[in-house]
Structures are given as structure tokens and as C-alpha cells.
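Here's a sequence, model it:
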Amino acid sequence: METTFKTVQSSKVTISELMLPSHSNFSGKIHGGYILSLMDQIAFASASKFSGNYCVTASVDTVDFLNPIEVGELVTMKASVNYVGRSSMIVGIRVESEHIQTGKVKHCNSSYFTMVAKDSDGKNASVPGLILSHYDEVRRFYNCLKMIAVRKDKKDHEEAFDYKSEEALSNLSNYNVRVEIC
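Sure, this is the predicted structure:
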């Protein structure tokens, strides 16, 4: 079977939305959960556009909220597929907000969503290969490879680490914690 390939460009999606008072939290800033919901939507759109299939979110990499988003600002999210596996894709998302009166733009966060393509029976579907056309796309692909390796190392560490050992428990004295196991 011949593998098809698609460019990163074919996965690019941009959405913009004006932030309303109904999107704010108790401190008057835009609620992080609302932003995460928008990020999930654009990750779905990018992955589905690229794969031609319905896609589900498998994981979300670290989301660091770098700058608060204010009511009345225009939020723009840009997403593209940065990595593909057999049925999975890592979608990179950049979130910026713009103060409409001044034009000042803030980088609010970036994150990576791992999306999995599904066929009509709900089984994992193959995705096209990825054509990298610019050095930035190559850089993003390599960053995804590093992210996958770190995830694997973490999983291996969690499986192998003996947290019940005397050594592990005694090392906890270096932290602001007290162990009281019954």
C-alpha cells in the first residue's frame, strides 16, 4: 500500500474570538478552562483536516499560562500538525491575545495536543505522512521527538522506581512533606 503525504501547511488552522465577560473567572481574567476548550477545538480541527478522519484527544502536553487574557481582547489561536505516527498526530498550538485599541499582542501560551485519528468504526485510522517544507517545521518535528522520548522516560521511571523503599522515603525529608503511612 502506498503511503500518502501531506504538508504541514495543509493542517494549519487559525481561529480568533473576542473575549467576553461570560468567559472570565472570579478575578476578571479569561478562565483558563475556556481557553483549554478552544485549544481542544482547534487541535481537533487541525488533526481532522490533516488526516481526513474524526480525531480524539489522547493527551495534552504542558500548558503554561504565560500572560493573562483580559475581557475585550481578541484571542487568536494557530495550530498545525508538527508530528505524525501511524494513527496519532501532535498538534502544536500558539495562543496570542491582542488589545484591540492599542494593537499590543501578547503570547499567552503554547501547547501540544496528541490527537488520534479514528475510522467510522471507532478504530484507529492511519494518517498521511508529513512533508516538512521549512526548517521551522523540521525544528518542531524534532522537538516532538524529544517530547515523546521524555514521556517514555517518565513512564519507564514510574514503572521502575521503588517509592516504598527506605531510601526513597528518607529522601522525602528534603521536602516540605511529612510521611505518616499506617
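
Please count neighbours and contacts with C-alpha atoms only from this point.
Noted.

Could you list every helix and strand that the strand ranked longest in the chain packs against?
When the chain is scanned for its longest strand (criterion: DSSP state E), the result is strand 105-118. Applying 3 or more CA pairs under 8 Å, 6 or more residues apart in numbering; DSSP states H and E, one finds that strand 105-118 makes contact with helix 32-51, strand 54-60, strand 88-98.

Next secondary structure element downstream of that strand?
If you walk from strand 105-118 toward the C-terminus, the next helix or strand you reach (DSSP states H and E) is strand 129-131.

one more to put side by side:
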Amino acid sequence: MDAKTVKESRTIKAKLVLPSDTNNRGTIFGGNVMAYIDEVAAITAMRHSRCSVVTASIDSVDFITPANEGDSVCLEASIASVGRTSMEIFVKVISENLYTGERKLTTTAFTTFVALDENGNPHPVPALIPETEEEKRLIENAAERKRMREERRKHNSNFVKDLKIDKNI
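Model (predicted):
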């Protein structure tokens, strides 16, 4: 399996922020942004692996500035790192006032997807070839993000074990 560059699977999606996408403050619902992130990240993972994929985690979603009704939002997703069968995807969302041209970073997110074969089993993915400084920096910091993910999963697992869930409810 040949390694691939980040640009081979990069995915860009633009959306117009319509009134039905907004809350009572006239800014985009965070849940809509999260759905867009999951979709564009999944496409990126499928482009890289050329397999079916499932979302394993959405590690962080940071809402930095609001996108307003009438703005466009542009989502750019790229592979940040790969494991044997998993791919970490970095997504940045830029909003643009279409009348003034002002652009601002609205949201960033890290998601992880697992590639699956035709039987639903984890499938190996190609290695990654970074080319830009941003791509190299994302790969350099991948081990720390993975450590934090594993720590969070362990904490959450322990928390869930302590919950007293009645199976008869």
C-alpha cells in the first residue's frame, strides 16, 4: 500500500448560513457545525483509505468565533495523522461575510475514523506524507493528542462503570 500525501484526500465544503441554521442570536447552531465536521471528515477518511469508515471519536470541537446568518462557512478537512487502521482528521471552519469579505476562523476540530473492510473489520490505511509546515506540525503533535484521547477514554470508562444503570429501565 503506497503512502499518500495530505492533499490527496483534503476535502473542502462550503455552506451558506441560512435562517434555519441559526439560533435566537442569529448565529449558526453548534450542532449543525458538528454535523458538517463529521461529514467532511468522513469524506476525507474515505478518500485516504478508499474504504468504508466509522467515526471513532470527535476529540475536540472548539468554537472560536460565531458565524452569522448570511455568512458562508468553509470547512477544510485533512488527515492529521494515521495509525494502522485509524485516521485522525483535522477540520477547520472559516466563516466569511460575503458582503465585506471579512474571513475569520470559526471552529477547529479533531476527529478519528477507523477504516473497515467489506466484513466490517478494521482495515489497514496508507501511511501519510506531510508536505507543508502545518501538516508536519500536526504529525509531530499526534502522539500527544493520542495520549490525551486514551486518557480521556480511560477516565470515561471508569466513570461509566460507576454509573448505576438499571437494565430494566
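
Apart from its chain neighbours, what residue comes closest to the aligned partner of Glu102 of structure 2 in structure 1?
Matched across to structure 1, Glu102 of structure 2 falls on Lys104, judged by TM-score structural alignment. Counting by CA to CA, 6 or more residues apart in numbering, Lys104 of structure 1 lies nearest to Glu98, which is 5.5 Å off, once chain neighbours are set aside.

gap between that neighbour and Phe5 of structure 1?
Applying CA to CA, to the nearest Å, the value for Glu98 of structure 1 to Phe5 of structure 1 is 35 Å.

Please identify which of those two sits among more neighbours.
Between Glu98 of structure 1 and Phe5, counted using other CA atoms under 10 Å, Glu98 has the larger neighbour count: 19 against 12.

Asn156 of structure 2: neighbour count?
Here the neighbour count serves as a burial measure; for Asn156 of structure 2 (other CA under 10 Å) it reads 12.

centre of the chain versus the strand or helix carrying it, how much separation?
Assignment of secondary structure by DSSP H and E places Asn156 of structure 2 within helix 142-162. In this view, helix 142-162 of structure 2 has its centroid 18 Å away from the chain centroid, taken as CA atoms, centre = their mean, to the nearest Å.

got the buried residues for that helix?
Of all the residues in helix 142-162 of structure 2, those buried under the rule 16 or more other CA atoms under 10 Å are Ala142, Arg145, Arg149.

of those, closest to Asp59 of structure 2?
The closest of those to Asp59 of structure 2 turns out to be Arg149 (CA to CA; 6.8 Å).

which position in structure 1 aligns with the closest one?
Alignment note: Arg149 of structure 2 maps to Arg151 in structure 1; criterion TM-score structural alignment.

now swap in Phe29 of structure 2 and tell me
Using TM-score structural alignment, the equivalent of Phe29 of structure 2 in structure 1 is His31.

what's the answer for Asp71 of structure 2, then?
For Asp71 of structure 2, the aligned position in structure 1 is Glu73, judged by TM-score structural alignment.

again with Phe90 of structure 2
Using TM-score structural alignment as the criterion, the counterpart of Phe90 of structure 2 in structure 1 is Gly92.

Contacts only, for its match.
With contacts taken as CA atoms under 8 Å, 6 or more residues apart in numbering, Gly92 of structure 1 has the following neighbours: Ala43, Ala79, Ser80, Val81, Asn82, Ser110, Ser111, Tyr112, Phe113.

what do you get for Ser72 of structure 2?
In this structure, Ser72 of structure 2 makes contact with Ala14, Lys15, Leu16, Val17, Ser95, Glu96, Asn97, Leu98, judged by CA under 8 Å, 6+ apart.

The residue nearest the centre of structure 1: what's it in contact with?
With distances taken as CA atoms, centre = their mean, the residue of structure 1 nearest its centroid is Tyr112 (2.2 Å). Applying CA under 8 Å, 6+ apart to Tyr112 of structure 1 gives the contacts Val60, Asp61, Thr62, Ile90, Val91, Gly92, Ile93.

so how far is Glu70 of structure 1 from the closest residue to it other than its chain neighbours?
Distance criterion CA to CA, 6+ apart; nearest residue to Tyr112 of structure 1, sequence neighbours excluded, is Gly92 at 4.6 Å. The spacing between Gly92 of structure 1 and Glu70 of structure 1, counted by CA to CA, is 23 Å.

do the same with Ser59 of structure 1
Counting by CA to CA, the separation of Ser59 of structure 1 from Glu70 of structure 1 is 27 Å.

which of these two has more neighbours?
With neighbours defined as other CA under 10 Å, Ser59 of structure 1 and Glu70 compare such that Glu70 has more, 21 against 12.
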